[in-house]
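I need the structure of the sequence given here:
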Amino acid sequence: MDQLIGRRISDRYHIKRLLGSGGMAYVYLGEDMILERLVAIKILQPQFNGDEEFLQRFRRESRAATILGHRNTVNIYDVGEERELHYIVMEYVEGQTVKEMIRLHGPLPLEQAVHMTKQLLEALMQAHSHGIIHRDIKPHNLLSNERGEIKVADFGIARAASASTITQTNTMMGSVHYISPEQARGGVVSARSDIYAAGIVLFEMVTGVIPYDAESAVSIALKHIQEPLPDPAQLRQGLPQSLSNVILKAAAKSPDDRYAGAEEMYEDIRSALSDERRNEHPYFIQEGHANSKEREWSDPQVAEEDTMVAAPAVQEDGQEDVGPETPADRPPEKTKKWPYVVACIVVFSGAAFFYWLLPEMFVVSGTTKVIPDVLPTQTAVWEAAWAGQDQVLQEGAKVWRQVEL
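All right, here's what the predicted structure looks like:
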């Protein structure tokens, strides 16, 4: 895409140089010739030009993200198209991504990691309050400027991407390390999916490594669904249990076991480095159960279509962990029915036997009894020959009446 350098888009944005590229777009440094300011211009890669459904979502979601205007989000200034180019004009943040910081310096100082996470959560609070879910929170999308401020990028474009068919390995591999279990299963995404990703990002910031890795995107996604999160306290010496608990709670498998929203996680992490909380008890989730407070959590700002019903937690052996059985959990004892079953077998066996010799009409104590819908109607021609069987039939009739009762 070097041919774009030096070009002017929409007779307003002058493209100066390439800043980077990803699976979906190229990012250029540009200049707004009208407002005389530097901007970042994200131009979609050509292969998306033929996907009209994706382009419609791209325009709609990107324009929706322009309402955020938060200090911790990369503000979107303009969305447009010119001939074959579809682009977003954004705030230019001079600095580096959190991913680059981790690659260069390893685990971040705890105070810095907490400060960055708080800024991320503030951006999520703003977005979720407007019904916007990011869906692709990762350190690659967190930009840090020279003042140490965090800016979250790609609001809106992530939702558009979720509806498109993107097969680029680098795109999937870059995002799948932070994907929530419900996203990995193809389920409905909610604000708590962003909370999960924020927990994984915090895990990487304090440990310097990602919790799940494999050779393929599918294998990594399965690990998010099936494998327990490694204890971050085991990967960083001296990590306070309180901060480890924040990570474990944010990145719980079930959305119901996570924080109710960004506000709750923000309030918890504010005091995570305090001396009073350093040695608190480890956060533990009983598989298949959440306490009453957690079950009452909800996402009031998320549309009904983004509601998630979590799948039951499963142990490693594939069996659901239902906890210790209590008297209230035990099903009521069932009445033994085998005597009635035996009686039925005897009666029907006798009926089948007599069907071949004396169809349907039986003489019992001088009266004729018809058993409806069991034997076809015929004349009792063998009546005299089988008169000695009266007593047997009477006993069978008694058993039959008891079974019917």
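
contacts and neighbour counts: CA atoms only from here.
OK.

which SS state does the residue nearest to residue 54 when sequence neighbours are not counted fall under?
Using C-alpha to C-alpha, 6 or more residues apart in numbering and skipping the chain neighbours, the partner closest in space to residue 54 is residue 164 (5.6 Å). When classified by DSSP: H, G, I helix; E, B strand; the rest coil, residue 164 comes out as coil.

Would you quantify the distance from residue 164 to residue 64?
Look at residue 164 and residue 64: by C-alpha to C-alpha, to the nearest Å, they are 18 Å apart.

Show the residue spans covered by the strands in the stretch 51-200 of the chain.
Ranges of strands in the stretch 51-200 of the chain, per DSSP state E, counting those that start in this stretch, are 76-82, 85-91, 95-97, 142-145, 150-152.

one more to line up against the first:
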Amino acid sequence: MPSPIPVTRLLPRGFGLDLGTLSSPLSRRAGASSSLRVPTATHGKLAQRLWSSAVQWRELHELEPIGCGGFGMVFKGTYFGETVAVKRVRRARNTLASRQSFWAELNAAHLRHDNLVRVIAGRVGTIVMEFAGDVSLQQVIYGAGPLPPELCVRYASDVVCALRHLHAHGVAHLDLKPANVLVSRAGVCKLADFGCSLQLGRDHAACALEIGGTYTHRAPELLRGERVTARADVYSFGVTLWQLLTRDVPYRGERQCVIYAVVAYGLRPQLDRDVFHRSSAGRACAELVSCCWSAEPNLRPSAEQLHSDLQQISLLVF
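Take a look at the predicted model:
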């Protein structure tokens, strides 16, 4: 039964939700078990045409805020009876940058994978996604106690599976970090937040400096404004894996000092931790992490290679 309370009553002033026809790649099929479907390709002008079908926004109910940040706010609700997350991108002073961030969110909208948060619908400034969980990998890492090493490897494998699928379809995430990985109630990691992502295959050297992302996890070539490749995600994965195993923050100090040291002096998080030396699996992880954050992108493993390496590590005993 539809909620008697209008959706707009549950949103803060200025949320901008339009209950009329909105652009979306999704349609609901009568009688279908899974109502949230998406076309197989969305980019450029084709994306705008595919996102022109009507969305039944009156089916969006019970919205409640669950998080906020520099990007805007995230709400939890239901859409056609399915639990969803609604992301409202904060309107920036630079309208063009705000729109670019929104369209970047759609770079993976046509992809379906168990380790990617599924995009359901959207309009400029608003994204409707599957609700993948309200706990991030960041919260899990720095939670009550240390994680079992085998669980760390399993979480890392989930992230790599997401990267492998993205890269195979020509998408670079470019903001991989524990805070952008959601952990479902079933313990499955799902990569989220594509606001910094890019479609690969074109020369992005001109826009590399404009890419956002978190400096502690950002590859040195991106900090220098050089060409974007999928190996930038591998660098970020190396820092993320280091956090999983050490439960520490990568760097301490002023932002500009850290960035300068990473670019000019090859500063990296410390590998002289007990977890990296007390077992063969730990030593294998240290070697893998070191390869991932190589200063030279071509020396980093691919996501495909990472997947194979983690499978081998999972067979070892910490």
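
picking that back up, so what's the residue count around the residue nearest to residue 54 of structure 1?
Using other C-alpha atoms under 10 Å as the criterion, residue 164 of structure 1 is surrounded by 16 other residues.

Now for it: which residues touch it?
Counting by C-alpha atoms under 8 Å, 6 or more residues apart in numbering, residue 164 of structure 1 makes contact with 51, 53-54.

for residue 313 of structure 2, helix, strand, or coil?
Three-state call for residue 313 of structure 2 (three-state DSSP): helix.

Which residue in structure 1 aligns with it?
When structure 1 is aligned by TM-score structural alignment, the residue opposite residue 313 of structure 2 is residue 272.

ok, that match touching residue 243?
Yes. Residue 272 of structure 1 is in contact with residue 243 according to C-alpha atoms under 8 Å; the separation is 5.2 Å.

Matching residue 189 of structure 2 against structure 1, which residue comes up?
Using TM-score structural alignment as the criterion, residue 189 of structure 2 maps onto residue 150 of structure 1.

And for residue 107 of structure 2?
Residue 107 of structure 2 maps onto residue 64 in structure 1 when the alignment is built from TM-score structural alignment.

Now do its match against residue 182 of structure 1, distance only.
When C-alpha to C-alpha is the yardstick, residue 64 of structure 1 and residue 182 of structure 1 sit 24 Å from each other.

These two: who's more crowded?
residue 182 (22 against 16).

gap between the counterpart of that one in structure 2 and residue 271 of structure 2?
With TM-score structural alignment as the matching criterion, the partner of residue 182 of structure 1 in structure 2 is residue 221. From residue 221 of structure 2 over to residue 271 of structure 2 the distance is 22 Å, taken as C-alpha to C-alpha.

And residue 12 of structure 2, by the same measure?
Noted for residue 12 of structure 2: a distance of 45 Å to residue 271 of structure 2, by C-alpha to C-alpha.

Run a quick neighbour tally on the residue lying closest to residue 193 of structure 1 once chain neighbours are set aside.
Take residue 193 of structure 1 and drop its neighbours on the chain: the residue closest to it by C-alpha to C-alpha, 6+ apart is residue 180, 5.6 Å away. Residues within reach of residue 180 of structure 1, counting by other C-alpha under 10 Å, total 29.

Please apply the same query to the one 4 residues further on.
Residues lying near residue 184 of structure 1 (other C-alpha under 10 Å) number 17.

among the contacts of residue 164 of structure 1, who's most crowded?
Greatest neighbour count in those, by other C-alpha under 10 Å, goes to residue 54: 20 neighbours.

wait, doesn't that residue sit right on residue 158?
No. Residue 54 of structure 1 is not in contact with residue 158 according to C-alpha under 8 Å; the separation is 11.1 Å.

Residues that sit against both of those two, list them.
Counting by C-alpha under 8 Å, 6+ apart, residue 54 of structure 1 and residue 158 have no contacts in common.

Helices of structure 2, residue ranges please.
Taking DSSP state H as the criterion, structure 2 carries its helices at 44-50, 95-105, 137-141, 149-168, 220-223, 231-246, 255-265, 280-292, 303-314.

Minimum distance to residue 113 of structure 2: which of those helices has it?
When the helices of structure 2 are compared for distance to residue 113 of structure 2 using C-alpha to C-alpha, the nearest one is helix 149-168, at 7.2 Å.

What is the corresponding segment of structure 1 for the closest one?
Going by TM-score structural alignment: helix 149-168 of structure 2 matches residues 110-129.

Average separation of the matching stretch from the aligned part of structure 2, please.
On superposition with structure 2, the mean distance recorded for stretch 110-129 of structure 1 (mean C-alpha distance after the TM-score superposition for structure 1) is 0.8 Å.
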